[in-house]
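**Q** prediction below, plus the sequence it came from.
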Amino acid sequence: MSKTPRKMRRRNGLAPQRQLRARANRGTLPEKLPLVHVTATGFAREIVESGNFEVRHCKVFNKDLAYFFVLRPAYRRKDGDAKSDLINRFPFVFIISPDAVVPYHVYPFDTGGAEAGVFADQADEFVCLEDYELEPTHTAAAGQIGWAFGSLEAYYEGDLRNGLVAGIPAHETVTLGYHAIAGMARAGSNQPDKRASAIEIATARNVPLKGNVLLAVIPRQYLDDDGQENTAFIKQLQDRGIEWRTYEWQPNTAPNELQEEIAVIVRNYFRNSRLLP
């Protein structure tokens, strides 16, 4: 019998112990960094058609929110390890200007994953989700990267600074708990999951696509399959001023298998933008 994943504890009445806020290393990196929203192609089509990232009810925080990660396309569908022949289930990436997003909250990992128990084996069961919250600003996200990773390149790869928690006292349990979770994103982790240290920014406001999407990464076959163009969708992208790159989709592969290929495309975009070395 499979074990039910343990959700991260929640604060109930007591004030959060937000120890990570004091660890932020500000001023060493750009204060505002591009954001990434990854979703299934079927959902992305609806986003493009509507012209907005529309806030939706979030059961984790019981509020209407839209979610983004800083720089990193850290995306995994619940059923993403299962093969599929439906292109609508495969990833579609938006890279967004940070100026378009007013943060409602900032967390140092994917809160949906925490709620689902994805990090349960590494998380300190006595540290609550709210304890990990950073200041709700873009600057706080950059400060967390500066402290935990030291560079944008290391953050993109998920490689924490060596000796990050050396000298941190045992009673600073939130900081140590973060370190245990974030290690799941390191190269060579036996539980690899880039969501474990991808900084999450949520907003309570709709975000228009036009003028705010820097790039989209799309399955090539969704735009042109054997010379048959998806002209209506291409026109919608053009009307919203969205530039795009493509990756190769194949039926009967698993959506999550394409994470590395997509990460390379996004990394190359940031390198060409001189954000990454």
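**A** Perfect, thanks for sending it.

**Q** for the rest of this, base every contact and every neighbour count on C-alpha atoms.
**A** Noted.

**Q** residue 157: neighbouring residues, count only.
**A** For residue 157, the count of nearby residues is 18 (other CA atoms under 10 Å).

**Q** ok, now residue 243?
**A** By other CA under 10 Å, neighbour count at residue 243 equals 13.

**Q** list the contacts for it?
**A** Counting by CA atoms under 8 Å, 6 or more residues apart in numbering, residue 243 makes contact with 214, 215, 216, 237.

**Q** residue 110 now?
**A** Each residue near residue 110 by CA under 8 Å, 6+ apart is listed here: 195, 196, 197, 198, 199, 200.

**Q** inside helices: which ones of the contacts of residue 243?
**A** residue 237 (DSSP state H).

**Q** tell me the one among the contacts of residue 243 nearest to residue 139.
**A** Ranked by distance to residue 139 (CA to CA), these are led by residue 214 at 20.1 Å.

**Q** hang on, the closest one packs against residue 96?
**A** Yes: if you go by CA atoms under 8 Å, residue 214 and residue 96 touch, sitting 5.4 Å apart.

**Q** the more surrounded of the two?
**A** Using other CA under 10 Å as the criterion, residue 214 and residue 96 rank with residue 96 on top: 25 against 19.

**Q** can you tell me how far the more buried one sits from residue 152?
**A** Going from residue 96 to residue 152 by CA to CA, to the nearest Å gives 17 Å.

**Q** repeat for residue 268
**A** Residue 268 is 13 Å from residue 152, where distance means CA to CA.

**Q** try it against this one:
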Amino acid sequence: MRGIKRRKSGSADRQLQKRTSTMAVRQDLPLVHITAVGNAREIVSSGDLEIRKCRAFQKELLYFFAVRLAYRLKDGDEKSHQINRFPFVFIVRPDALKTPYHVYPFDTGAAIKGVFDSQADPYIPLDDYELEPTLEAAARHIKWAFGSLEDYLEGNLRPDILDDVPMHETVTRGYVDIARQARTGSNKPDKRASAVEIAVNHGVPLKDNVLLAILPKQYLEEDGQPANDDFISLLQQRNVPWDHYDWQPNKTPNEFQQEINRVAIRFFKSQGLIR
């Protein structure tokens, strides 16, 4: 098996939608878009998060995760001294989005590339895992699968999640097998395995829509003093508040995930989103 395949015939069996259809939840969950500094510079310059051609779905789409900062950048496991290769995070207001094009309970790009193959059921097409295309559905799924935002951010599924799931409900059980790869204590934890993905088919203006940007401190400062005045001015013009992580050269982009996550957690706590 190499990657979870798209359905080529028949109707999708979307069991996960039925599991969460009647839950009452808060819907104001912030959305996270993660890219490289080099891309983010162009985004801030243009003033918009823009759609791009997605090969998997053959659509012009823009991708987010609900709340969780889950990422693997291109060549993210390779050391580099080039700051352009390192993560830049946009945390976006949910009301900046119109109706999503799709919502999935994991990173579809990683699924299609085979990242979850060790646990994925080879007989379940990708389309069967799709949730309803609403932000409310994303929130309902998080409540059902994790119980709380705190556990969702850690990747820890409800311990009793399968207690009432019959063996023939294979899509639900298949999802849990994939999602367990994100849990604390996994041999190779990958937070993408249960990060709720939201795709839209429209761009999002930065101005007044970004709650926080997280970027390398050294992209803005030299020796503790502001240095990148033009970029700082652009952030201010777009009304984009920012925080930073302490970048170091000749590390890998993926090594900074925990530090960036701590910055985001601090922000979410300050907003009363989590305890």
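**A** Sure, I can see it. The shown structure was predicted, so the numbers you read here are calculated from the model rather than taken from an experiment.

**Q** care to give me the TM-score?
**A** After superposition, the two chains reach a TM-score of 0.97 (TM-score structural alignment, normalised by the length of the second structure), with 273 aligned residues with a CA RMSD of 1.1 Å.

**Q** reformat the contacts of residue 243 of the first structure as a markdown table; add distance to residue 228 of the first structure.
**A** Formatted as a markdown table, those follow (distance: CA to CA, whole Å):
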| residue | distance to residue 228 of the first structure |
| --- | --- |
| 214 | 26 |
| 215 | 23 |
| 216 | 20 |
| 237 | 17 |
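
**Q** residue 216 of the second structure -> the first structure?
**A** Per TM-score structural alignment, the equivalent position to residue 216 of the second structure in the first structure is residue 219.

**Q** now swap in residue 53 of the second structure and tell me
**A** Under TM-score structural alignment, residue 53 of the second structure pairs with residue 57 in the first structure.

**Q** what residues does whichever strand or helix holds its match touch?
**A** Residue 57 of the first structure belongs to strand 56-58 when assigned by DSSP states H and E. Contact partners of strand 56-58 of the first structure, identified using CA under 8 Å, 6+ apart, comprise 63, 64, 65, 66.

**Q** mind listing the helices for the stretch 151-275 of the second structure?
**A** Assigned by DSSP state H, counting those that start in this stretch, the helices in the stretch 151-275 of the second structure fall at 170-179, 229-237, 257-270.

**Q** list the buried residues of stretch 117-133 of the first structure.
**A** 117-120, 122-124, 127-133 (16 or more other CA atoms under 10 Å).

**Q** so residue 105 of the second structure touches residue 129, yeah?
**A** Yes: between residue 105 of the second structure and residue 129 there is a contact under CA under 8 Å: 7.1 Å.

**Q** so what sits against both of the two?
**A** Common neighbours of residue 105 of the second structure and residue 129, using CA under 8 Å, 6+ apart, are residue 175.

**Q** how about the alignment partner in the first structure of residue 6 of the second structure, what does it touch?
**A** For residue 6 of the second structure, the aligned position in the first structure is residue 10, judged by TM-score structural alignment. Counting by CA under 8 Å, 6+ apart, residue 10 of the first structure makes contact with 128, 129, 130.

**Q** you'd agree residue 10 of the first structure is in a helix?
**A** No: under DSSP: H, G, I helix; E, B strand; the rest coil, residue 10 of the first structure sits outside any helix and is assigned coil.

**Q** and the gap between it and residue 43 of the first structure?
**A** 30 Å.

**Q** ignoring the adjacent residues along the chain, who's closest to residue 199 of the first structure?
**A** Once flanking residues are discounted, residue 199 of the first structure sits nearest to residue 108: 4.4 Å by CA to CA, 6 or more residues apart in numbering.

**Q** residues near whatever residue of the second structure lines up with the one you found, how many?
**A** Residue 108 of the first structure maps onto residue 105 of the second structure when the alignment is built from TM-score structural alignment. Residue 105 of the second structure is flanked by 25 other residues according to other CA under 10 Å.

**Q** now residue 105 of the second structure: how far from residue 199 of the second structure?
**A** In terms of CA to CA, residue 105 of the second structure sits 12 Å off from residue 199 of the second structure.

**Q** so where do the strands sit in the first structure?
**A** Here the first structure has its strands, by DSSP state E, at 35-40, 52-53, 56-58, 63-70, 91-96, 105-107, 200-203, 207-208, 213-219, 224-225, 228-229, 244-247.

**Q** of all the ones you listed, which one is nearest residue 272 of the first structure?
**A** Here strand 213-219 is closest among these (CA to CA), at 12.4 Å.

**Q** measure residue 270 of the second structure to residue 173 of the second structure for me?
**A** Residue 270 of the second structure sits 36 Å away from residue 173 of the second structure, going by CA to CA.
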